[in-house]
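> 3D model of this:
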Amino acid sequence: MSADAGQYSAALARAVAHATSWLEQVPDRPVGPQGSADEWLQVFGGPLGDDPVAPAAVVDELDAARPGLMAINSGRFYGWVMGGVLPAALGADWLTSAWDQNTGLRYATPATAAIEQAAGAWLLDLLGLPASADVGFVTGATMANFTGLAAGRHAVLARAGWDVEADGLQGAPRARVLVGAERHDTIDLALRYLGLGRPQAVEADEQGRLRVDALAAALAAGDGPTLVCLQAGNLHSGAFDPLAEAIAVAHEHGAWVHVDGAFGLWAAATPSLRHLTAGVEGADSWATDAHKTLNVPYDCGIAIVRDPAALRGAMGVHASYLIADAAGDPLETVPELSRRARGVPVWAALRSLGRRGVAGLVEGLAARARDLAAGIGAVPGVEVLNDVVYTQVCLAFGDDERTRAVTARLIADGAAWMSGSRWRGRDVLRISVSNWSTDADDVARSVAAVARAAAG
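Okay, here's the model as predicted:
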């Protein structure tokens, strides 16, 4: 059966109607979802039917999930460092799905390959990173960290005379990895995927910043192939490692330096916050998420590597049926051979915002975090635990038991969503301001919700 555009029309029309209705409801609906996954399985599970169902009817059935959805694109959702979605990026994401391009080869998908290349160049310029660096569009920060560290593993073992792609890790010189004590767990996960094992933790200060003197001592205590992982934006405090000093010390010892900047790397795009990332351009690889601070749809992480040969040596694949381009192909910069053109929504977001818009977006997120800290900090019994330098706020309400109780009441209230966590030996209520649409009214309503929860 051949397809024609008319066969898609009814399903797409229903999708537009349901999506528009959802977006219209988001500002006023409770932020949290209703029901459990097991309860929703009763709605969508059971035996697969024997007969076909009309595409439009299938889309209508999916809309029934709406009450069970988290309103992640609400201006009052502050959980887990998840951004909302910009209108241009959403439109581009729909178009990307309709185009259905597997953007691995320049020859096969030249337009989307070019769009992604343009988006990568814009990103390097905005973030102040080397224009000659290679950019790969991956699923998220986990795979962006994996990709950057894979390039680092390739490079440091090659310097030691070992071809890890040809010979694997058995018998290889051991590559040690130094990380801050408060790195994100996805660093450990990426290292596990890479067969590098548990890293060596370096002491951090009271805001979670790696201590350069402790890094220098750890580097001096060993030798051989070495990778150092730094952090631009602590998950709890928003603090940034002293990047310039740490990179300099690491390079003195011949280490490859990777920066996990899942949400914090974007501080480099605004003059008022750029001091937080001072020196970041001196690293060897960087990881960030476009679906966090830039507010494009899931899934879209970004891996950036200074040395394209190291990245392509680690990620590249060649086969007779793949028509390679002499300039190199996108599939050489990411773990997947097949993938959607996930850089297209990044291009759309950047094109719609422009340089000033990106700066305004990042500055706005940080400003709302300061407003929330000030407003909630004025509620009796609340303690703001971190220096609010970027988009993160950590709060406590006395002892751990009371903090957990306030968190539970806040989530049950539904007006705002802030996730509980544990930081520096205490239970906390953690706020991450990541949505472009969060405004003064959202802040006021969120402060009021916390006040209600704290009053018990």
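> can we go C-alpha only for contacts and neighbour counts from here?
OK.
> mind listing the helices in the stretch 101-250 of the chain by residue range?
All helices of the stretch 101-250 of the chain, identified by DSSP state H, counting those that start in this stretch, fall at 110-127, 141-159, 164-167, 185-193, 212-220, 243-252.
> how about those, which one is nearest D134?
helix 110-127 (8.0 Å; C-alpha to C-alpha).
> List the buried residues in that closest one.
112-117, 119-124, 126-127 (16 or more other C-alpha atoms under 10 Å).
> Longest helix in this structure, by number of residues?
In the chain, with assignment by DSSP state H, the single longest helix is helix 343-377.
> quick one, that one and helix 110-127 angle?
40 degrees (axes from the mean of the first three to the mean of the last three C-alpha atoms, to 10 degrees).
> gap between V26 and A453?
Distance of V26 to A453, computed by C-alpha to C-alpha, to the nearest Å: 22 Å.
> With L12 instead?
Noted for L12: a distance of 42 Å to A453, by C-alpha to C-alpha.
> Please apply the same query to W80.
Going from W80 to A453 by C-alpha to C-alpha gives 20 Å.
> Same check on A440?
20 Å.
> Looking at these two, which is more packed in?
A count of neighbours by other C-alpha atoms under 10 Å puts A453 above the other of A440 and A453, at 18 against 13.
> Make sure the more buried one is actually in contact with L410.
Yes - using C-alpha atoms under 8 Å, A453 is in contact with L410, at 5.2 Å.
> For burial, what's the neighbour tally of P380?
11.
> Over to L215?
22.
> quick one: contacts for the residue most central in space within the chain?
Centroid-nearest residue in the chain, with C-alpha atoms, centre = their mean: D289, separated by 3.1 Å. Neighbour list for D289: G140, A141, G261, A262, F263, C300, G301, I302 [criterion: C-alpha atoms under 8 Å, 6 or more residues apart in numbering].
> By neighbour count, which of those residues wins?
I302 (31 neighbours).
> Look up the closest residue to that one, ignoring the ones flanking it.
F137 (4.8 Å; C-alpha to C-alpha, 6 or more residues apart in numbering).
> Could you also give me the structure for this second sequence? I'd like to compare it with the first:
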Amino acid sequence: MGDEFGEVLTRTARIAADWLGSLDQRPVGETATLAELRGRLGGPLPDGPADPVTVVEELVQAAEPGLVAIPSGRYFGFVIGGGLPAAVAADWLTTVWDQNAGLYACGPAASVAEEVAGEWLRELFGLPGGSSFAFVPGCQTAHLTCLAAARHHVLRRAGWNVEEQGLAGAPPMRIVVSARRHATIDRALRLLGFGTATLTVVPADDRGRMDVAALREVLRDGPPAVVCAQAGEVNTGAFDDLAAIADVTGPAGAWLHVDGAFGLWVLASPELRHLAAGAERADSWAFDAHKWLNVPYDSGVAFCAHPEPHRAAVSVTADYLVQGGAGEPRDAIDWTPGFSRRARGFPVYAALRQLGRQGVAELVERCCAHARAFAAGLAAVPGCELLGEVVINQVLFRFGDDATTERVLRRVVDSGEAWLSGTVAGGRRAIRLSVCNWRTGDEDVRRTLAAFQKSAAAES
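Modelled structure (predicted):
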């Protein structure tokens, strides 16, 4: 059995190294159609066993044409990062070690790695000492965790135990959101029993920043509230004025939650942290490690300035579980919605060890510099219209009308030189370019701009 593992893992390591080594040469997008992939990967369930090495090699042969080169330096879609070498290696070990990180008893080293990595992140972001945290699949689950804590806190102050009594008959509470919030906020609230019709929506400006004056009016009177602010709007990268929002929510007794999926990472940069000034005054924060920290998918983090409601909202006990004990070890099931769970702390720990404080800052600042270089280069492409200034790592632009914009984008993606996505801005089709990968360099910027030059020229 040991020999089987040695052979298949050695072969897999070679395949993985070849894949990563091919990124500069291979098309960034997939080269197979949906029907082709179904044909390659489909078929009846095998009747008998197969050699593990054969299974892996046949999987690679069938799947590779359908892979998107997300780790490439020329992948600019959906604010997706790559994978730092130490983080990728630690993620492999996470699979091999196969620790169930829900309980300290099932993986003591996994528990302590999360404990250390969580404290490092808290320190890196300058969040309040004593804040609780949870390693979760992504920002969606981080919102769910934070807003569950907020729901508990607000209703508990009103004399209602939502974990025991549910929401039926509960005292009224308001959920206040921005008109330009991310869709994951609505989904988390829906899962927590708050339908979209119950939300109070505050207007936002054309860059997606919440109207603080309107928020002040909303909070002037009424039942207790939870306010969801944003650090990094998904199209423009713009930041809500978190300090001004905290000035409003604090006196109103509202819980302030910050959606910082990628934008909150500016707190690690001396050059850029002013954009999120006031973030430390919030009550909870949600962000991703699989974006700017370049940890492999999936990896999100929830922080809460108030450990008691956090734990009360998501913890669980059972007679058969081994929880707590000497030295008060950290059991992740006290802080996450998950029960059995992957040891996500290992890759985060490894990424932070590889980069250090200065490395994280340099990574964030370098990506933002590349975004500015993209904007300058695109401004020189005939027919290209930049839609606002570059705030951090998001570049928003279009070409003429909607149809032209789509054609220019399609040609670039089909060329294989880069992959990025379309969006809607101001009711019109636009292109969103997100620089979030540690691999992206000057040559990747040059090649992508050349692809847009060529695609735009085809319109004339």
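> could you pull out the helices for the stretch 301-450 of the first structure?
308-315, 343-377, 400-413, 440-455.
> Distance to G35 of the first structure for those - can I get that in TSV?
Formatted as TSV, the helices of the stretch 301-450 of the first structure follow (distance: least, C-alpha to C-alpha, whole Å):
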stretch	distance to G35 of the first structure
helix 308-315	42
helix 343-377	29
helix 400-413	12
helix 440-455	22
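> Of all the ones you listed, which one is nearest S419 of the first structure?
The minimum distance between S419 of the first structure and the helices of the stretch 301-450 of the first structure falls on helix 400-413, with 7.4 Å, by C-alpha to C-alpha.
> For the closest one, give the aligned segment of the second structure as residue numbers.
Aligned by TM-score structural alignment, helix 400-413 of the first structure corresponds to residues 402-415 of the second structure.
> The matching stretch vs the first structure, average distance?
For stretch 402-415 of the second structure, the mean deviation from the first structure after alignment is 1.3 Å (mean C-alpha distance after the TM-score superposition for the first structure).
> Show me which positions of that stretch end up buried.
For stretch 402-415 of the second structure, the neighbour count (16+ other C-alpha under 10 Å) marks T404, T405, E406, R407, V408, L409, R410, R411, V412, V413 as buried.
> now swap in stretch 24-39 of the first structure and tell me
Buried residues in stretch 24-39 of the first structure, counted by 16+ other C-alpha under 10 Å: V26, P27, P30, V31, G32.
> what's the matching range in the second structure for that stretch?
Alignment of stretch 24-39 of the first structure against the second structure: residues 21-36, by TM-score structural alignment.
> Pull the distance from the matching stretch to the chain's centre.
24 Å (C-alpha atoms, centre = their mean, to the nearest Å).
> again, but for stretch 135-150 of the first structure
On C-alpha atoms, centre = their mean, the centre of stretch 135-150 of the first structure falls 10 Å from that of its chain.
> do stretch 370-384 of the second structure as well
Put simply, stretch 370-384 of the second structure sits 26 Å off its chain's centre (C-alpha atoms, centre = their mean).
> So which residues of the stretch 151-300 of the first structure form strands?
When assigned using DSSP state E, counting those that start in this stretch, the strands of the stretch 151-300 of the first structure occupy the ranges 176-180, 200-202, 226-231, 256-260, 285-289.
> Put together a markdown table for these, with distance to L48 of the first structure on each row.
A markdown table is the format used below for those (distance: least, C-alpha to C-alpha, whole Å):
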| stretch | distance to L48 of the first structure |
| --- | --- |
| strand 176-180 | 48 |
| strand 200-202 | 49 |
| strand 226-231 | 46 |
| strand 256-260 | 43 |
| strand 285-289 | 36 |
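> Please work out which of those is packed deepest.
Mean neighbours per residue, mean count of other C-alpha atoms under 10 Å, is largest over the strands of the stretch 151-300 of the first structure for strand 285-289, with a mean of 31.
> What's the match for N102 of the first structure in the second structure?
Under TM-score structural alignment, N102 of the first structure pairs with N100 in the second structure.
> Pretty sure D284 of the first structure sits against P308.
No - using C-alpha under 8 Å, D284 of the first structure is not in contact with P308, being 10.5 Å away.
> So which of the two has more stuff around it?
D284 (24 against 18).
> now the more buried one: how far from A309 of the first structure?
Separation of D284 of the first structure from A309 of the first structure (C-alpha to C-alpha): 12 Å.
> and if you look at G46 of the first structure?
50 Å.
> who's more crowded, the two?
A309 (18 against 8).
> which residues touch the more buried one?
So A309 of the first structure contacts nothing (C-alpha under 8 Å, 6+ apart).
> counterpart of it in the second structure?
A309 of the first structure maps onto E308 in the second structure, by TM-score structural alignment.
> R340 of the first structure: what's it in contact with?
Counting by C-alpha under 8 Å, 6+ apart, R340 of the first structure has contacts T96, S97, D100, Q101, N102, T103.
> how about 7 Å then?
D100, Q101, N102, T103 (C-alpha atoms under 7 Å, 6 or more residues apart in numbering).
> same thing with A448 of the first structure?
So A448 of the first structure contacts nothing (C-alpha under 7 Å, 6+ apart).
> What of H18 of the first structure?
Here H18 of the first structure is in contact with D63 (C-alpha under 7 Å, 6+ apart).
> Now with 10 Å, please.
Contacts for H18 of the first structure (C-alpha atoms under 10 Å, 6 or more residues apart in numbering) come out as L12, E24, V59, D60, L62, D63, A64, R66.
> now swap in A367 of the first structure and tell me
So A367 of the first structure contacts L361, A373, V388, V389, Y390, T391, V433, D439 (C-alpha under 10 Å, 6+ apart).
> What lines up with it in the second structure?
Aligned counterpart of A367 of the first structure in the second structure: A369 (TM-score structural alignment).
> E280 of the second structure and D98 of the second structure: what is the separation?
Taken as C-alpha to C-alpha, the span from E280 of the second structure to D98 of the second structure is 35 Å.
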